[in-house]
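*Asks:* Generate coordinates for the sequence data below:
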Amino acid sequence: MKTKVAIFGGGVAGMSAAHELAERGFAVEVYERQPRYVGGKARSTDVPHSAAPGQAPLPGEHGFRFFPGFYRHITDTMKRIPYPGNAQGVFDNLVMTTRVMMTRFGKKPIVSIVNFPKTLDDWKTVVEAVLTADTGLTTSDKEVFAARIWQLLTSSYERRQQVYERIAWWQYMSTDQQCGTRQPCPYEEYCVGGLTHSLVAAQPKLMSTKTGGDILLQLLLLMANPSAHTDRVLNGPTNDVWLFPWLRHLQSLGVTYYHHHLTTEFHCDPQTQQINGVTVVNLDTHEARLVQADYYISAVPLERMALLINPQMLAVDATLGFIVDLAQPSRHSLNWMNGVQYYLNQDVPLTNGHVICIDSPWALTVISQPQFWPKFPMSGFGDGQVKGLLSVDVSDWFAPGLNGKAASECTLPEIIDEVWNQLEKSLNNGDAPLISRSMILRANVDSDIKEEDGQLRNPTVSAHDAEPLLVNTANSWSLRPEAATGIRNLFLASDYVRTNTDLATMEGANEAARRAVNGILAASGSSAPYCEIWPLHEPDILAIPRWFDRRRFARGLPWTGELPWIGRVLHTLNYYYHKLRGFRQ
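*Replies:* This next block holds a predicted model:
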């Protein structure tokens, strides 16, 4: 009989674990809370009551869509998901963006490239951005930013893990000397908060320097690599070109998928140190049943897992209590990042990539979708009248907007109105306005944003997010678990698990799933090959200064950008070079 594995949570982590296990001959069951969707926070959604007869509903996105070139785990899996006409499966549905636009209130937007320049137009764009950009950054600002990046590049892994993990990104990157009394502060807007807040989807004042630094370095290194693609997006709605084909493939491999099932309790026997079963509730019939398997993977998000940990589980593995601590509101480990879509009566391309609204109060990022969806024309959705689609992500739901209210304090109509006001103020600063309110045919806020006061921990907030995003806050690594637990047959696969990626992303979720599967392979004595796991890329050219810093760190010495012994090494090499030349002569 096949070894049976039950997976709870059908997001990217749960689907990734199911995929790896099914390919290795395991019997797999997945229990997912959503009634129809898969992919968790990666999914796209249908706008309710938007489809005319014979038409597909208008497509909406839950959150940010971004597949940077340093992703290796999730893209490896995508290559193994068949898609008609694609040699590399759904991976071939990723398309490269070429530009990024940074908008500012009252100033012309800055358009730059996101990849290493390859064409004359790329070089012209770079030169124009450098010569005409009115950022307000001083020479001192640029020198400080460069120094901070160089320190990250040349710091050893041990220093980053044990020192920078305990420092918030904002604290590491900024000092009181940068801004003085200038308001707003360009250095903080561009170099500390703006890019990080929007692209990495994290709170710069809370995120650890290890996490923020590692990811920012990956993006910068991609931009300097002539063969890399920094920013990629899907060529259609996420469900259509990735998640639903993935579900069909899993089912073809024998995976049984139970939709609309809520995980309510893990039954742990402290004597055997194992899980004996898991209670799930069918949300359609409200019937509870006990799921039993040889091994169990919890792929539910942090806030759900914290509620499922019970005294019996803690009696076997007390470190699971750190998950509960990590989910406490006082740690600010859970943030909101949700989408708002505007369906327009004309297409507004903006730029061939993402638009970062640097100084928007709610940290908006926007992308014009139709230019990347050639096989999914907007006329095929809704009533056929929509021609343009601006997909916006709100990254800061707790800062006051132009209306004086945080997004979390607004009703859904107020969110739609305020996001558009911020977009207009961000985008309409060039020679001609890019957008106007008259373009809007319909708008949609992600269905996870609810106006239900009764479910809130903070009674002053009028909305809540059903699926918040994990933020890797400073010094949170010590609370985060490995994929294998002290309970013999329980494994964890979610974005809060310790991974090389170290960020709440599709990549991190996939890597966590691979680690959980490897744990099951080891525990079961399977002869199947382990899942491959990759480290983040670190340039070989910097191996020497990192080795030098590792030696300094082992001696308790601080980082230094100087390599005093390099001169002696070069002098010695030069001496022997000339000696060798003289010998040959």
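*Asks:* Please make it C-alpha for all contacts and neighbour counts, starting now.
*Replies:* Will do.
*Asks:* where do the strands sit along the stretch 351-500 of the chain?
*Replies:* Secondary structure of the stretch 351-500 of the chain, counting by DSSP state E, counting those that start in this stretch: strands at 355-357, 364-368, 388-394, 440-445, 449-450, 464-465, 469-470, 490-492.
*Asks:* roughly how far is the second one from the heart of the chain?
*Replies:* Spelled out, that is strand 364-368. 15 Å (CA atoms, centre = their mean, to the nearest Å).
*Asks:* same check, this time on the longest one
*Replies:* Centroid displacement of strand 388-394 relative to its chain, using CA atoms, centre = their mean, is 17 Å.
*Asks:* Let's see this one next, to set against the first:
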Amino acid sequence: MAEQRWPVSRRSFLRGTVAAGAVTAGAVAGAPGVTLAAPPGRRVAVLGGGVAGLTAAHELVERGFEVTVHEARALGGKARSVAVPGTGRDGRPDLPGEHGFRFFPGFYQNLPDTMRRIPVPGNPDGVWNNLRSVAEARFSRSDGDDILLALPDSPAAFTASPTEVRETLAATITTMSKMPPAEAAYFANRLLVFNSSCEARRFGQWEHTSWYDFVQGHRRSHEFRAIVSRSLTSLMVAAKEDLASTRTIGSMGEQFLGNPLGLGNDGGLDRVLDDATNIAWIDPWVAHLRGLGVRFELGARVEELVVRDKRIGGARISGSGGARTVSADYFVVAVPVERARALWSAPVLELAPEFSAMDRLYVDWMNGIQIYFRTPLHIARGHIALVDSPWSLTAISQNQLWRQKLPSFGDGSVADCLSVDISNWHTPGILFGKPAEECTHEQIFREVWAQLSAHLNDREQLLRPADVHSWFLDPGITWQGDRNANADPLLINTAGSWDARPVTHGPIENLFLAGDYVRTDVDLATMEGANESARAAVNAILDVSGSSAPRCPTFRLRRTPELEPLRLLDNDRYARGLPNMFDE
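*Replies:* The predicted structure follows:
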């Protein structure tokens, strides 16, 4: 764990100290249900109510600030669950839909820390106790040669030399795929190259190298490209292997493959919530924040930041009651990147010209469809990757994992839900020969069904059309006459994009950024990144305001400790212009 401190000028510190006064002594920020009284000069407007906005509100209100969250659509953002309108019957709630299924890898640390501080009756660790580990992952192929991989409930301790690390990784990769041993060994060595690279090389060389070039995908077999170039990018993080930064993908591979070697420190390798997201997490969170004094304004869309005297003097908000200007002492922009950069008007860019680099950031689509069944599914006790699907589909059957079973929703006849993520919207499918972005919603369902069937029904019929009750596509996808529009795209970490990403606090004294596009240690468009960035934003507010409240702890990704001496050697090699010692 490392606490981040953010630089602040003496002028800013003194101004904040005079305006804010001293924080009430003796209170403990961060303890559930404990808040500090807010003296004058502590009003914060949080613009956006997704994971970043809710995290910022949580940390701020515990430290004595008056917080109002302004959210245009629904609290929880892309992480929320979505009621399927009109499906509830006889007192049952509507069926739960979602933007896409989500999971909580064991290497997440910032978000679980927040979840532990959201109280739930009967749970000693609050919402965190609503996480459960999945038992296995299924890698399904269109030729029927599937792999069911058992996942450990908790990582085992591991101490080894670099050679043993490489051999263990190679054996794991061979087990998970049909990759020839020689190629598995090659990939394991590429991972060792990255894992033993120093920080300077990661940012100076690998940040500017695409993942496809790093693994030399053009020289490898179809199986290698399917698993290494594609599965670690499109299937896991909705990235394109020829665009994605090696630093980002390599870091995620370091964490995902490092967990089984004992690097994860917050539970099982792969965890999910034990109920629909709003039930298990978002609703308790919002209720807790309301109890602490956070105010929420829904249907409030930020349209403009008003600049006065080289500060943000207000935020223009539109809603059902018309447009108005919101005033506050500090403003936290916690909307997604495509909305944030729309706020950078000429007056804002005059004060913060570096924000214009955000126009270079690339977003893509990763949205979900839920298929509801009248009978239980028996596919895998965890996530399913459809390795050969042109739309890069991944899925999970949910009823087996939830406390509140699906027959208690809707009309009572739904026994299971297969929640499917579509990670590639631009490649033609196998049924209509069109990419998902050009398919009607009915065609998207039929194409997804065809690709699922090609992978799961090739040896036994795991999916039967007669069992389908209904389906629900992410409402962020809307048909616009001849193609779809997407209200919820996802940031993709392309090679060299780090330089275009902003820090939490720039030159505008009372403006702070929180979102998964902000520079973070986890460095990926994830709930963990959103949470980490919000913690950094709050720490910056504490510095500017002169607050003596405890800073938010921030947690860094862990790395294989046995390789640290090699990273020190690599630092010297990189400074001398030499390649990594394992870079063949």
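*Asks:* related to what we said a few turns ago, how about the strands of the stretch 351-500 of the first structure in JSON lines, adding distance to Val241 of the first structure and mean neighbour count?
*Replies:* Shown next, in JSON lines, are the strands of the stretch 351-500 of the first structure (distance: least, CA to CA, whole Å; neighbours: other CA atoms under 10 Å):
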{"stretch": "strand 355-357", "distance to Val241 of the first structure": "23", "mean neighbour count": "26"}
{"stretch": "strand 364-368", "distance to Val241 of the first structure": "17", "mean neighbour count": "25"}
{"stretch": "strand 388-394", "distance to Val241 of the first structure": "17", "mean neighbour count": "25"}
{"stretch": "strand 440-445", "distance to Val241 of the first structure": "21", "mean neighbour count": "19"}
{"stretch": "strand 449-450", "distance to Val241 of the first structure": "25", "mean neighbour count": "18"}
{"stretch": "strand 464-465", "distance to Val241 of the first structure": "26", "mean neighbour count": "21"}
{"stretch": "strand 469-470", "distance to Val241 of the first structure": "24", "mean neighbour count": "24"}
{"stretch": "strand 490-492", "distance to Val241 of the first structure": "28", "mean neighbour count": "26"}
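*Asks:* And these: which comes nearest Ala543 of the first structure?
*Replies:* When those are compared by CA to CA, strand 469-470 sits nearest Ala543 of the first structure, at 31.5 Å.
*Asks:* Buried residues in stretch 338-345 of the first structure, which are they?
*Replies:* Neighbour-count burial for stretch 338-345 of the first structure flags 338-345 (criterion: 16 or more other CA atoms under 10 Å).
*Asks:* mind listing which of those are in helices?
*Replies:* Using DSSP state H, the subset of those located in helices is empty.
*Asks:* Tabulate those (CSV), appending distance to Phe548 of the first structure.
*Replies:* Formatted as CSV, these follow (distance: CA to CA, whole Å):
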residue, distance to Phe548 of the first structure
Asn338, 43
Gly339, 45
Val340, 48
Gln341, 50
Tyr342, 52
Tyr343, 55
Leu344, 56
Asn345, 59
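*Asks:* what's the closest of these to Lys205 of the first structure?
*Replies:* Nearest to Lys205 of the first structure, judged by CA to CA, of those is Asn338 at 19.5 Å.
*Asks:* Aligned counterpart of that closest one in the second structure, please.
*Replies:* By TM-score structural alignment, Asn338 of the first structure lines up with Asn367 in the second structure.
*Asks:* Also Leu542 of the first structure?
*Replies:* Matched by TM-score structural alignment, Leu542 of the first structure corresponds to Leu563 in the second structure.
*Asks:* Could you verify that its match is part of a strand?
*Replies:* No: assignment of Leu563 of the second structure by DSSP: H, G, I helix; E, B strand; the rest coil gives helix, placing it outside any strand.
*Asks:* mind listing what the closest residue to it other than its chain neighbours touches?
*Replies:* Leaving aside its chain neighbours, Leu563 of the second structure sits nearest to Ser196 (5.8 Å; criterion: CA to CA, 6 or more residues apart in numbering). By CA atoms under 8 Å, 6 or more residues apart in numbering, the residues touching Ser196 of the second structure are 563-564, 566-567, 570, 580.
*Asks:* Looking at the residues you listed, state which has the most neighbours.
*Replies:* Within the contacts of Ser196 of the second structure, most neighbours by other CA atoms under 10 Å means Asp570, with 24 neighbours.
*Asks:* hang on, that residue packs against Asp583?
*Replies:* No: in this structure, Asp570 of the second structure is not within contact of Asp583 by CA atoms under 8 Å, at 11.0 Å.
*Asks:* In the first structure, point out the residues matching the longest helix along the second structure.
*Replies:* If you go by DSSP H, the second structure has its longest helix at helix 527-545. Alignment note (TM-score structural alignment): helix 527-545 of the second structure is matched to residues 506-524 of the first structure.
*Asks:* Same check on stretch 334-341 of the second structure?
*Replies:* Counting by TM-score structural alignment, stretch 334-341 of the second structure falls onto residues 299-306 of the first structure.
*Asks:* State the distance from the counterpart of Gly89 of the first structure in the second structure to Ala244 of the second structure.
*Replies:* Alignment note (TM-score structural alignment): Gly89 of the first structure maps to Gly126 of the second structure. Spatial separation of Gly126 of the second structure from Ala244 of the second structure under the definition CA to CA, to the nearest Å is 36 Å.
*Asks:* Which one's more surrounded, those two?
*Replies:* When Gly126 of the second structure and Ala244 are compared for neighbours, Ala244 comes out ahead with 27 against 21, by other CA under 10 Å.
*Asks:* Pull the contacting residues for the residue positioned nearest the centre of the first structure.
*Replies:* The centroid of the first structure falls nearest to Thr505 when counting by CA atoms, centre = their mean (3.0 Å). With contact set as CA under 8 Å, 6+ apart, Thr505 of the first structure has these partners: Asp495.
*Asks:* Equivalent analysis for Lys205 of the first structure, please.
*Replies:* For Lys205 of the first structure, the contact set (CA under 8 Å, 6+ apart) comprises 168-171.
*Asks:* returning to that earlier point: ok, the match of Gly89 of the first structure - contacts?
*Replies:* Neighbouring residues of Gly126 of the second structure by CA under 8 Å, 6+ apart: 115-120.
*Asks:* For it, which non-adjacent residue is closest in space?
*Replies:* Leaving aside its chain neighbours, Gly126 of the second structure sits nearest to Pro119 (4.3 Å; criterion: CA to CA, 6+ apart).
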